[in-house]
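In: Provided below for reference: sequence and predicted model.
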Amino acid sequence: MLASFSSTGGKRYEIWRSLDGEARAEVRLESWFSIHETPPIAYVKLEIIEATDMKPSDLNGLADPYVKVNLGTTKLQTNIQRKTLSPKWFEEFKIPISSWDRPNHCFLKLLTRITFSMTCLECVL
């Protein structure tokens, strides 16, 4: 082989000299990466309904609460409920589970807009 180089389009060019002295070029497609994605084996249905009797976190005596959810690599967040101490979300999430080989920890955090952590719940599925 005389030369070999790759382009940004994922093609690899090779220039060869044959036994009779002629140069020839070959173009080969090159794989830059591969993704092995397994389909989910189950789903978690998570419903965030409401919170009551929250402590105020804003200067106006109210709060702007929302909930953050972490399950494995999935991260979700509810809508922010503005100026309330008794938020009602009524939101539903469908979270895929790809393996039972490792623990699937679900973390729920009730936060306010100024990121004052109110409550953190953990459950293992």
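Out: Here it is on my side, so go on. Numbers count the residues shown, from 1 in each chain.
In: use CA for all of it now, contacts and neighbours both
Out: Fine.
In: Please enumerate the strands of the chain.
Out: Remark: strands assigned in the chain by DSSP state E are 3-6, 11-17, 23-29, 42-50, 65-71, 74-77, 88-97, 105-112, 117-124.
In: want to throw the ones you listed into CSV with mean neighbour count?
Out: Output for the strands of the chain, formatted as CSV (neighbours: other C-alpha atoms under 10 Å):
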stretch, mean neighbour count
strand 3-6, 12
strand 11-17, 15
strand 23-29, 12
strand 42-50, 12
strand 65-71, 21
strand 74-77, 12
strand 88-97, 15
strand 105-112, 18
strand 117-124, 11
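In: Against residue 11, how distant is residue 25?
Out: Remark: distance between residue 25 and residue 11 (C-alpha to C-alpha, to the nearest Å) = 13 Å.
In: what's the answer for residue 42, then?
Out: Counting by C-alpha to C-alpha, the gap from residue 42 to residue 11 is 39 Å.
In: Next one for the comparison:
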Amino acid sequence: MRAYYRIGERKDVVWYNGYEREYGEPDANILERIVVLEGLEAAIRRIPDVTYWKQMFQRRREWEQQGAGRTVVWIGTDITQGVVPVEKEERLWRDVTGWCYQQLAQLCDRVDRIWCGLAERMK
């Protein structure tokens, strides 16, 4: 699903909702300068493959670097804290999500954590 937000007269932001469906491949023809991908943990649950996500992060990074003013914003909920799930699939999802977040943080220029409404710049 794509949601568009207008800033001024042109579409500047395209928003992908990972809770509802897969993000799909980056589109080189996207005219918006900001791409927001929310629900990363839900998207990882559907495809719990670290290699897949490393490649997806890299392709999005390449798109971002191909044009001036382009920005990719990833939004994910940290599910790696607390009690370790008993079910094997739930543990795999939790582990893969943590590994993916580590890979993504390495690629990103900026990493923020928001907890109880308070933002903390981590990188």
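Out: Sure thing, it's come through. Note that this is a predicted model, so its numbers are computed, not measured.
In: TM-score for the pair, please.
Out: Overlay of the two chains. TM-score (TM-score structural alignment, normalised by the length of structure 2): 0.22; 51 aligned residues with a C-alpha RMSD of 5.1 Å.
In: Wasn't residue 59 of structure 2 part of a helix?
Out: Yes: assessed by DSSP: H, G, I helix; E, B strand; the rest coil, residue 59 of structure 2 belongs to a helix.
In: Tally up the residues packed near it, please.
Out: Counted by other C-alpha atoms under 10 Å, the residues lying close to residue 59 of structure 2 total 15.
In: Can you find which strand in structure 2 contains the most residues?
Out: strand 10-17.
In: doesn't residue 46 make contact with residue 96 of structure 1?
Out: No: if you go by C-alpha atoms under 8 Å, residue 96 of structure 1 and residue 46 don't touch, sitting 11.0 Å apart.
In: If we ignore the residues flanking it in sequence, what's nearest residue 93 of structure 2?
Out: Among residues not flanking residue 93 of structure 2 along the chain, residue 45 sits closest, at 5.7 Å (C-alpha to C-alpha, 6 or more residues apart in numbering).
In: burial of the one you found, as a residue count?
Out: 18.
In: about what we covered before: what's whatever helix or strand comes next after the longest strand of structure 2 packed up against?
Out: Remark: after strand 10-17 of structure 2, the chain's next helix or strand is strand 34-38, criterion DSSP states H and E. Packing partners of strand 34-38 of structure 2 (3 or more C-alpha pairs under 8 Å, 6 or more residues apart in numbering; DSSP states H and E): strand 10-17, strand 71-75.
In: So which of the ones you listed is nearest residue 103 of structure 2?
Out: strand 71-75 (12.4 Å; C-alpha to C-alpha).
In: helices and strands around that closest one, which ones?
Out: Counting contacts by 3+ C-alpha pairs under 8 Å, 6+ apart, strand 71-75 of structure 2 packs against strand 34-38, helix 50-65.
In: Just name the most buried of these.
Out: strand 34-38 (a mean of 19; mean count of other C-alpha atoms under 10 Å).
In: What distance do you get for residue 46 of structure 1 to residue 4 of structure 1?
Out: 53 Å.
In: cool, and residue 24 of structure 1?
Out: 12 Å.
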